[in-house]
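Q: Below is the structure, and that's it, no one-letter string:
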């Protein structure tokens, strides 16, 4: 049933004839508001992640104005509320350290203000999960506005993909095949507009997942940031959220177990980032859906990659994907692999949303009969090195490494790793397995994207461009190669990765989903008894809190006290 205006949440601040509400009304009038702004109208929060140090979101200051236009057109009152910007390129040691902080900020910003619904504006890697996690935990009607990908890059007539081509050209620079002029040309041509990475990196992956959950307007995740239709989509988000408030269309009606399976299926079919696994688990669990690594791997086994987009694909970028029909066209190709009966933010079923979609380029969006890769983008490995799981992206690696055995070369820190990979004469072979540890959620700290370990110069000079690399870190979704990531438990807290030594034989079997070191349990126990825990990374502040409450990668790296089942429900604020 449509909501009665007197039942609007914001009315608790503005409607009563008492002292506190008089204060709220007078302060609203101080900003130029009048009774026409709050009497019988929903107040809509616009959560904006714009900042001067966020190139992916640099257009969101403008897009907020288009959202406001839509809200006003639909009879609502807009209120823009800025939050943390999640600037992937500049935050150190890693933006992942701040994802949960951002989620807390979003949840508490919404809880503490007189708002009835929210438009979430983001897209750069950690912003999508942070915004969704916080808003889901709050429970107000919400719609996600994806920032959109930048235009495709260009250098010397070559189409460049952000991230992916950086790694490729950097290897060639280190191998001595290109010089400073070419490197600077790539630098100037790879990011030509505002917007997120235009490969199927973590940003595009997470925006697609948001649409897969049903949290965006149909096709919104595929629109390039500079395209004029992005402005029109922003205004439509503003109009739609007002209707969602009146219909009381809250996220618990959208993020269901079936919608979660859809989101995972979409992720696998797009050739998603390895980071998707961590964020999918965290987002689902905030909604009370107990998603696991095994659930994700099972869906991946039966969902081929059909988006021919770098780095899993060989040619195309997100702009091409948009022209081909975008995510609605991909979802239509997936057919009965999706549950089309779920409800989305449109108030319709997913089936209704994608019914008009068409695939305009069957090489960009492949049919199921002609996939880019026969299984999903990611695989989950387990064994005595990763009892709680590890992740690999088989769709973006040299197939010969899917079954591999070789001696470990172990680095305890990123600085130690750089010494190894920059030494042209370091003793290693193509079979060597390069290991980085102490780079997980606590060890990093924050689990930085160090898992895309650059190829060692000793192998680059042999003409090699891939090898098996193993870590408890993450890697950029724009990356590629035989990189095994998210090893859990991490080395910093005494996981098995902490126990291996240079020369130990590592065995990888992707088809059988296994990852082991050739050591007996007795030897591992002996090493475990001798292991000494490293000193904590932080002694104060947010980092201190982070280290005490962060969960491991297999549980989504959320804080334990933010899970749906933790403690008593949080009451609405007592405003009187």
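A: On my side now, so go ahead. Owing to the predicted nature of the structure, the values given are computational and were not obtained by experimental measurement.

Q: going forward, measure contacts and count neighbours with C-alpha atoms only.
A: Will do.

Q: quick check: longest strand of this protein.
A: In the chain, with assignment by DSSP state E, the single longest strand is strand 403-411.

Q: Please name every helix or strand in contact with the helix or strand following it.
A: Later in the chain than strand 403-411, the nearest helix or strand by DSSP states H and E is helix 414-421. For helix 414-421, there is no helix or strand it packs on, judged by 3 or more C-alpha pairs under 8 Å, 6 or more residues apart in numbering; DSSP states H and E.

Q: re the thing from before, between helix 414-421 and the longest strand of the chain, find me the angle.
A: Counting by axes from the mean of the first three to the mean of the last three C-alpha atoms, to 10 degrees, strand 403-411 points 120 degrees away from the direction of helix 414-421.

Q: biggest helix in the chain by residues?
A: helix 228-247 (DSSP state H).

Q: helices or strands next to whichever helix or strand comes after that one in the packing?
A: Later in the chain than helix 228-247, the nearest helix or strand by DSSP H and E is helix 257-270. Counting contacts by 3+ C-alpha pairs under 8 Å, 6+ apart, helix 257-270 packs against helix 202-213, helix 275-286, helix 293-301.

Q: got another, please set it beside the one above:
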């Protein structure tokens, strides 16, 4: 049904008083004629283009195709920049500025004369940041992703962005290859515009955006340099104008049912653990109650069907050619594994309606069948116990099955600097049965919760041919990484969680099948240690945004959003400034 209410932008451009005069007149210095202000939806194109965010450096061209679609459908496009937090260059971590970017997006939408927005996203944190900001405003919103890079190439074989770095660096530390061999893959890893071509966080969040229903079908997987990426951008520009007339706001799409679908899809694709934090934060902004236990309830027991690095063999190009995310959703739906097939999407159809007839190509190799999965249980494993009272997570599809139930002696690093200083020491008291533990790398402790949880193994262990050990921290890890890695331990060490008092020689029990993470010391001793614990110094030393972050960031199980940003504040029009 078409909504007949006045356009939001009309409160700027639709009056004949002094204010309307000024708003229109200053916009006209760009050569905009009168008729563009007469009842047309104004569509904001929220662009994270930046040459310092290489994954998003091609977004100017994508924006031009979105504009063509908006104009064709009878709207008027206005492009604006927002903070672009690229994963590859930004220190100490892009996660530190995810919430900052979301604030930029929220206030840019609320304070400007736009009736709807197209979110141009790509690199890891830009997708959740822009969805978080838009969710807080609840205007009609559609996501357009920049797409993954072409397959990397090295010595005649395909290599995955990010994943090859971890693999070859471990081989270099083990003495299996020399420095020249390690560096030889550098030029071939990133061959085109786009995000990482593995099922890392960028591709995972693109899939999450599509599974949530916030993008058109196939948005997640079309390669960045494929002409069909520009066609999708054009169609998205057309569709957002229709969404304004239909009053199809983000809250009608981002329902609890949509998040349940996304959790199940994340298991099927072998998605990044980072999705746990980002989906929680997006849900918190729109007002949906999403908990860690939902990942157990919805995700566990779901086979991983997509055979992509870092869990499997292939890359995002092959994923798209095999049918992309609609093919995965069809597999789920045909086997009654899609929790909410009727969930609404931005094109006005249900998720199942979009995917029921989706083609699946490639002899069931890239997108496998239910009876031949990559892993029988690929859902994110949520762990609890006296070491993680508020929870921790592990990605089964990237772990070693034999280590998913393990008891080992703790080798403790107080922070990332301590880890770097000692991990290569030949006298480090460690073997492959030990559990590597790293503290003070969580939201407050790093600060920003950097992707350092996939600690590289000690060279003395790598030299034995060992490729995996159990690792535990309050950090995150890149979605391109792999291993039996326990992440997001909450509460974090810097907030006084039990992780803070683990000592060298303590024994730790990991049982992914029972969802248990246990520090094997008497309860009384644990309480004594916690009572004697003192917070690390210097968390707030430099003031500014970092101080704001440390004072207001919530823990990993709560999505690491700021406590004062949770909730939907709407897009009410601010007061006139004149």
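A: Good, I have the coordinates. None of these values were measured; they are calculated from a predicted model.

Q: Which residues are in contact with the aligned partner of residue 314 of the second structure in the first structure?
A: By TM-score structural alignment, residue 314 of the second structure lines up with residue 316 in the first structure. Residues counted as contacts of residue 316 of the first structure (C-alpha atoms under 8 Å, 6 or more residues apart in numbering) are 308-310, 364.

Q: cutoff 10 Å now
A: Going by C-alpha atoms under 10 Å, 6 or more residues apart in numbering, residue 316 of the first structure touches 152, 159-161, 198-200, 307-310, 363-365.

Q: what's the closest of these to residue 40 of the first structure?
A: residue 198 (42.2 Å; C-alpha to C-alpha).

Q: What's the local residue count around the closest one?
A: 33 (other C-alpha atoms under 10 Å).

Q: Do a quick rundown of the strands in the second structure.
A: 42-47, 76-81, 116-121, 141-145, 152-154, 157-159, 381-385, 388-394, 405-413, 435-438, 470-473, 485-490, 507-511, 516-519.

Q: possible to save those strands as CSV with distance to residue 429 of the second structure and mean neighbour count?
A: Shown next, in CSV, are those (distance: least, C-alpha to C-alpha, whole Å; neighbours: other C-alpha atoms under 10 Å):
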stretch, distance to residue 429 of the second structure, mean neighbour count
strand 42-47, 50, 25
strand 76-81, 51, 18
strand 116-121, 45, 27
strand 141-145, 46, 30
strand 152-154, 36, 19
strand 157-159, 34, 16
strand 381-385, 26, 25
strand 388-394, 25, 23
strand 405-413, 8, 20
strand 435-438, 11, 28
strand 470-473, 15, 27
strand 485-490, 20, 29
strand 507-511, 14, 20
strand 516-519, 19, 22
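
Q: Please dump those into JSON lines; it should also carry distance to residue 541 of the second structure for every row.
A: Formatted as JSON lines, those follow (distance: least, C-alpha to C-alpha, whole Å):
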{"stretch": "strand 42-47", "distance to residue 541 of the second structure": "33"}
{"stretch": "strand 76-81", "distance to residue 541 of the second structure": "31"}
{"stretch": "strand 116-121", "distance to residue 541 of the second structure": "33"}
{"stretch": "strand 141-145", "distance to residue 541 of the second structure": "37"}
{"stretch": "strand 152-154", "distance to residue 541 of the second structure": "42"}
{"stretch": "strand 157-159", "distance to residue 541 of the second structure": "42"}
{"stretch": "strand 381-385", "distance to residue 541 of the second structure": "32"}
{"stretch": "strand 388-394", "distance to residue 541 of the second structure": "27"}
{"stretch": "strand 405-413", "distance to residue 541 of the second structure": "22"}
{"stretch": "strand 435-438", "distance to residue 541 of the second structure": "22"}
{"stretch": "strand 470-473", "distance to residue 541 of the second structure": "23"}
{"stretch": "strand 485-490", "distance to residue 541 of the second structure": "23"}
{"stretch": "strand 507-511", "distance to residue 541 of the second structure": "33"}
{"stretch": "strand 516-519", "distance to residue 541 of the second structure": "32"}
